[in-house]
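1. here is my input; please provide its structure:
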Amino acid sequence: MTPPSRLSFARTDPRVLAVAAGTLLLTDLLRVWLPSIITIFGQAASTPAELMGAFALLWFLVPFAVVPLAARWDAAKVALAGAAGLAAARLALVFVHGGQPQLYVASVGLLAGLCWLAASAVRGGPAATGVPFGLAAAALQHAALRTVDLSWQSRWWAAPIVALECLVLLWYQRRAAPGRSSAGAWFLAGPAMLLAGMFALSPAVATVAVSYRFEPVATTAPPALPELLLGLAVAGFLAGATGRLGGRVDRVLAAVLLLAAAALFGYGGPDGLFLALLLGCGALGRAFRAAEADAAPDQDAGRGPRAGYAALGGMVVFAVAAVAYYAAYDLGYPNQWVPLAVAAGPAAVLLRAGRGTPAVGLTWRSGLAALAVCLLVPLLGVTTAPAASAVAEPGRGLRLVAYNIRMGFGLDGTYRPGAAARAIAASDPDVVVLSEVDRAWLLNGGHDDLSVLAAELGMRYWFAPAADAVWGDAVLTDLPVGAVETVPLTAAGAPTGAQALGVVVRFGGREIAVVSTHIQPPPDAEPLVQVGEIAAFATRFGAGRPTLIAGDLNIEPGDASMRAFAAAGYADGFAAFRPVRTFPADRPVKQIDHVLVRGLTCTDVSVGGVVTSDHAPIVTTLT
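-> Next up, the predicted model:
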């Protein structure tokens, strides 16, 4: 069957819609499966990395056995069965939350989804168009939901939306006819999912890129700008995937731009995020168009085991690269090269000489419709930026909450930012200090924890990177803010990295310096180097103002590090209120979260009872 020369939304090939719907569901399922591997099976790095990696890779290797079966028997039935399994698991994850059930429902869904992918490739289908449309739909939906997936939504409408997506997959999968298959395009599915989730089509990266505003400390992003940036990125991606393919210059330019985008993401720090997103989206889409042009014209239906193996090979690239990139933050080795290495695959596709004749892309009407959708859908997730409130009532103490949010995941592996926000809001805080804030890691689902919590609390935020540009610590407040500064801390053997963020707030007619930090101790040693750097920074930044240091310090009362803080003039604010146990959240046995004060006094202290993290939040009033 020869594919149509024009892709019209009014007469779209059922195969395109089937591949797009399956890609959307598989992408969303991975947003649950990836953090489940870390928080449930891996138990936040307490499981050996090699065991965790082997368990994760197993689910990507088993489907290789499906390829010869699909080629020998009925690939259509195998693809439909895989689609049914993927749809059932994706819908179940709206209701199944936490623990081993979540892990294995997501894992079985991933297995089914990969079997669907492989059988669809064997049967033949328009991966060069269907996969990009699926990735674009996933990005737009994620943006409209403010990066909180349908699996984690507590609203009634989450299940009907997922059910509708599942019905679209099953309906069009049943109607799809076999056709020509491009092994190169099917291979690109895995690398494209990784690059799109890391930066090229990430709503969270768009928000972070705008919120930095080319400053070392990220502040609350202006409404609508991140969403518009993401919409333009998705539009550029689809234009690259569906537009007319030019000659050698077109391909070389796209390859160079894609490699440059991956290098900027890996090595460019906060300033590189904006350009990485803008440069990478269109070039990544162009690789799909080039793969379609290079497809062998005589590859008929039922003769595509090569395409099936290519599809699964691309997903193995996804798995290995994801593990290699994010494991570095536990094991401590350079990882900036990983996205660049993954981008080399699509770049190689672009640089190959085309054998086929490229098809015409979207009609101009469909192109305008796609542009409108890309620009308008993300705006559904826009919230009004909060403004600074008036100064506090005279005589009232400053209410402070310090909370290590563990990237938003509870001990059972569920993502409940709404519950965390309600627990924080119940304390009526003036200032919130957060540790382990994840703003875009694909490993954790690509959520922007900080924007979600800030919107729920009606507060502005200041964010400072620690491990990379999208992982670190934050201060939220609705008080007027003066000076803001961040300094990196010496790694001292800990791979994740650390920093100290200072924010001056105006409260009760006075200025108070708030320092948010998360100490990363070296193995089996006191973090005295970081303690000295934090104390020196707080003293300089405080400049004679009342000053507090708060966060997950990973030290206990009586440690040498606490004595070093005291010698530098920072008293233990909780000394009169012990025991103040904060870890682990379900059964606290020790205190590693602290508030240290200079020129201030803690008048009351309480420990929250929520388990939306592995730490409990601490609340105190300072005078």
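2. only C-alpha atoms for contact and neighbour calcs from this point on.
-> OK.
3. name the nearest residue to Pro191, ignoring sequence neighbours.
-> Phe318 (5.6 Å; Cα to Cα, 6 or more residues apart in numbering).
4. wait, the one you found touches Ala196, no?
-> No: in this structure, Phe318 is not within contact of Ala196 by Cα atoms under 8 Å, at 11.1 Å.
5. to check against the first, give me the structure of this:
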Amino acid sequence: MRHRRIAAGGLALGVVLLTDVLRVWLPGIITIFGQAASTPAELMGAFALGWFVLALATPALIRRVGARRVTLVAAVLLAVLRLALTASPGGRPQLWLATAGLLAGLVWLAGAAAATDQPVPGLALGLALGAAGHAVLDTYDLVWRGDVLAWLVSAVLVLLFLATQAVRSGPPGPGGARAWLLAGPALLLAGMLALSPAVARTASSYLWGEDGVAVSPVFGLAPVPFAVAGFLLAALAPLPRRVGRLLGPVVLLTGVVLFALDRGRLLLPALLLAAVGLGFCLSTAARASDGPVAGGTATSARVSGGPGTDGTTTSDRAARRAYAATGGLLVFAVAAVAYYSAYDLGYPHSWVPVTVAGLVAAVVVTAPPDGRPVPVPLPAVRTTAVVAALALLGPLGGADEGPLDDNRGEPRPELTVVAYNIRMGFGLDGRLDLPGLERAVGPRTPDVVVLSEVDRGWLLNGGHDTLDLLADRLGLPYVFAPAADTLWGDAVLTRWPVSAPRTRPLSAVGAPTGAQALAVTLDLGEGLRVAVVSTHLQPPPGQGPVVQAREVAAFATGYAAGRPLVVAGDLNTQPGDPAFGELTRAGLVDALAAARPLATSPADDPREQIDHVFVTPDLAATGAVAPPSTASDHLPVAVTLTLPRGR
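-> All right, here's what the predicted structure looks like:
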């Protein structure tokens, strides 16, 4: 039992390290390999899938060299490359380090599968520890922090992982392939929904908001310990197999279908149901046999390498498990590419997570009965209590900014507005650059920050809640509105009390990515109220966003109802273009006119004036600038507005 506990702990730590690498590698496909959407989506997909296909050769390598040698070499490479990523300067070196780390992780997992017939305790613990750790870190990974504490924690994780790999475990039993097949789908569903701290906080923020928008919650990570506890208890202390065989798939599919409905207020029940359902599915698959194996013959084959009653040798069964693990990870890659490519190619994609959950359900429901008792090497209740307590440190580590009505400042005659397309928080070097974003925005002490391309938990971008992380740094509460989906859209950050938030979806007009307009009213005191609209126009291929600009102008002026109005964001149109004219014809004024030309894109060589601030004529604009920064592929624009009195 001691060796099995060490093996489960080693598998868990390896899953944590592999997840860390994935959180760097996945966004690198977009920000570094994709070169700000200049690389065709098909080529990016081929690059992503190619490494998972290459990993399918691992079982053959294991047959030739042996599982232990392959696993140890891959484990060392995974550990070294994980540490190297923390020191990476970004750019192509970061991409190739992450790619090498990914391949090492895939090979290591296949080797671990060949030598392990009971993967679920370790897999479940690894997924739960990864979620708990991400919550403690407030979704800001150790890899991106790079400080002394981050290096110390990373080194401890790596050393513990290598120590567990050096311990020899007993010979594996005959089963496990069915459970290993679920490793990839479980990694996808856990990272996309079930065990994502960023999704948990976004779900909480929708519960605090109204009319389809989300606002800063207090203790937004509170659902994470419940999700982690439900998942681990279901995985380690399973129901009777007949019950779990049906209950797990039903609960999992219900949660994933709620997620696919793309409604903010359904996110929290979707997350909790998916976590519990995924745990039940893993535990049920772990107790399924891969074929009829008699107890005595199985034991004999386990030791001697000879054939069992199903005619397979120990080597055959090891290869079967390795192929199951690599095949499941290929499902992860195909599903991730299929899901997120939809935002570039414009096809319906809600079927992807539902299909993956259906695959998990099919594996569980069709599992043959297994008469062997399967001891779980980890104490279910104690393990769950420890990991859930770790996850609890996230919400207890500090509350968010809290309700917007508690953030009133002293009335001022001026309002400083910053508009910034933050590209999900990733700089031109491909690193998550929260300090750079803060430096670009913070020195001007803005009253209002309007953000475009805000990511709140996409697995493709590493599962970070970029909005909340930046809001914490700036000390500003936020209002968020979904555009592409419930986790990606636009935001307004402000220290002033906010009322009457509204969001208006904009016509797609052939553009694959969704767009919206978010309107809020700021109460500046002494009876002065200002309407602010945040939007990110998405033009159809080869055209300008004329239709969307017309819709935004009508929505914004109607919402303001004669009050002072600010419309800002990445509008993907330049002065003199037809879409630009739609906004000026609505009576709005270019607040950046005095500083023209004021190019904002691309950030390292600005040539296009596509980020704008429009205002009503009663707001006088001064001091317009586009400060240099490489924290995004756009530059921010900032302007000071003088307010009318007595409005």
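6. contacts only, for the residue nearest to the spatial centre of the first structure.
-> Centroid-nearest residue in the first structure: Gly446, 1.6 Å away (criterion: Cα atoms, centre = their mean). With contact set as Cα atoms under 8 Å, 6 or more residues apart in numbering, Gly446 of the first structure has these partners: Arg31, Thr147, Gly197, Met198, Ser202, Ala204, Arg439, Ala440.
7. so the aligned residue in the second structure for it: helix, strand or coil?
-> Aligned against the second structure by TM-score structural alignment, Gly446 of the first structure finds its counterpart in Gly463. For Gly463 of the second structure, the assignment made with DSSP: H, G, I helix; E, B strand; the rest coil gives coil.
8. now Asn444 of the first structure: how far from Ile555 of the first structure?
-> 26 Å (Cα to Cα, to the nearest Å).
9. just Ser181 of the first structure next, same as before
-> 58 Å.
10. which of those two has more neighbours?
-> Comparing Ser181 of the first structure with Ile555 by other Cα atoms under 10 Å, the one with more neighbours is Ser181, at 31 against 20.
11. does the more buried one touch Thr129 like I think?
-> No: with contact defined as Cα under 8 Å, Ser181 of the first structure does not count as touching Thr129 (11.6 Å).
12. can you tell me the closest non-neighbouring residue to the aligned partner of Gly197 of the first structure in the second structure?
-> When the second structure is aligned by TM-score structural alignment, Gly197 of the first structure is paired with Gly191. Leaving out its chain neighbours, the residue that sits closest to Gly191 of the second structure by Cα to Cα, 6+ apart is Leu459, at 5.9 Å.
13. next, count neighbours for the one you found.
-> 24.
14. ok, now how distant is it from Leu189 of the second structure?
-> For Leu459 of the second structure relative to Leu189 of the second structure (Cα to Cα), the value is 10 Å.
15. ok, Pro379 of the second structure next?
-> 25 Å.
16. okay, those two: which has more neighbours?
-> Leu189 (25 against 13).
17. the more buried one and Pro353 touch, don't they?
-> Yes: at 7.2 Å, Leu189 of the second structure counts as touching Pro353 under the criterion of Cα under 8 Å.
18. so who does Arg306 of the first structure touch?
-> Val122, Ala183.
19. before we move on, which element is it in?
-> Element membership for Arg306 of the first structure, per DSSP states H and E: helix 305-331.
20. may I ask which helix or strand encompasses the residue mapped onto Phe161 of the second structure from the first structure?
-> When the first structure is aligned by TM-score structural alignment, Phe161 of the second structure is paired with Leu169. Leu169 of the first structure is part of helix 158-175, with elements assigned from DSSP H and E.
21. just Leu451 of the second structure next, same as before
-> Using DSSP H and E, Leu451 of the second structure falls in strand 448-455.
22. residue in the first structure matching Val256 of the second structure?
-> Match for Val256 of the second structure (TM-score structural alignment): Ala262.
23. that match contacts Ala276, correct?
-> Yes: using Cα under 8 Å, Ala262 of the first structure is in contact with Ala276, at 6.5 Å.
24. and the residue of the second structure most remote from its centre, how close does it get to Val303 of the second structure?
-> Residue farthest from the centre of the second structure, counting by Cα atoms, centre = their mean, is Gly296 at 46.7 Å. Computed as Cα to Cα, the Gly296 of the second structure to Val303 of the second structure distance reads 11 Å.
25. Provide the aligned range in the second structure for stretch 140-147 of the first structure.
-> Stretch 140-147 of the first structure maps onto residues 132-139 of the second structure, going by TM-score structural alignment.
26. ditto for stretch 481-489 of the first structure
-> Counting by TM-score structural alignment, stretch 481-489 of the first structure pairs with residues 498-506 of the second structure.
27. for stretch 591-602 of the first structure, how far is the first residue from the last?
-> End to end - Cα to Cα - stretch 591-602 of the first structure spans 16 Å.
28. show me the contact partners of it.
-> Contacts for stretch 591-602 of the first structure (Cα under 8 Å, 6+ apart): 402-403, 545-557, 569-574, 580-583, 618, 620-623.
29. quick one: the helices in the stretch 501-647 of the second structure, in order.
-> 546-560, 578-585 (DSSP state H, counting those that start in this stretch).
30. quick one: buried residues of the shortest one?
-> Okay, so that is helix 578-585 of the second structure. Pro578, Ala579, Phe580, Gly581, Glu582, Leu583 (16 or more other Cα atoms under 10 Å).
31. including distance to Thr383 of the second structure, could those residues go into CSV?
-> Shown next, in CSV, are the buried residues of helix 578-585 of the second structure (distance: Cα to Cα, whole Å):
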residue, distance to Thr383 of the second structure
Pro578, 61
Ala579, 58
Phe580, 59
Gly581, 62
Glu582, 60
Leu583, 58
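32. now, among these, which is nearest to Leu239 of the second structure?
-> Leu239 of the second structure lies nearest to Ala579 out of the buried residues of helix 578-585 of the second structure, by Cα to Cα, at 59.5 Å.
33. many thanks, I have nothing further to ask.
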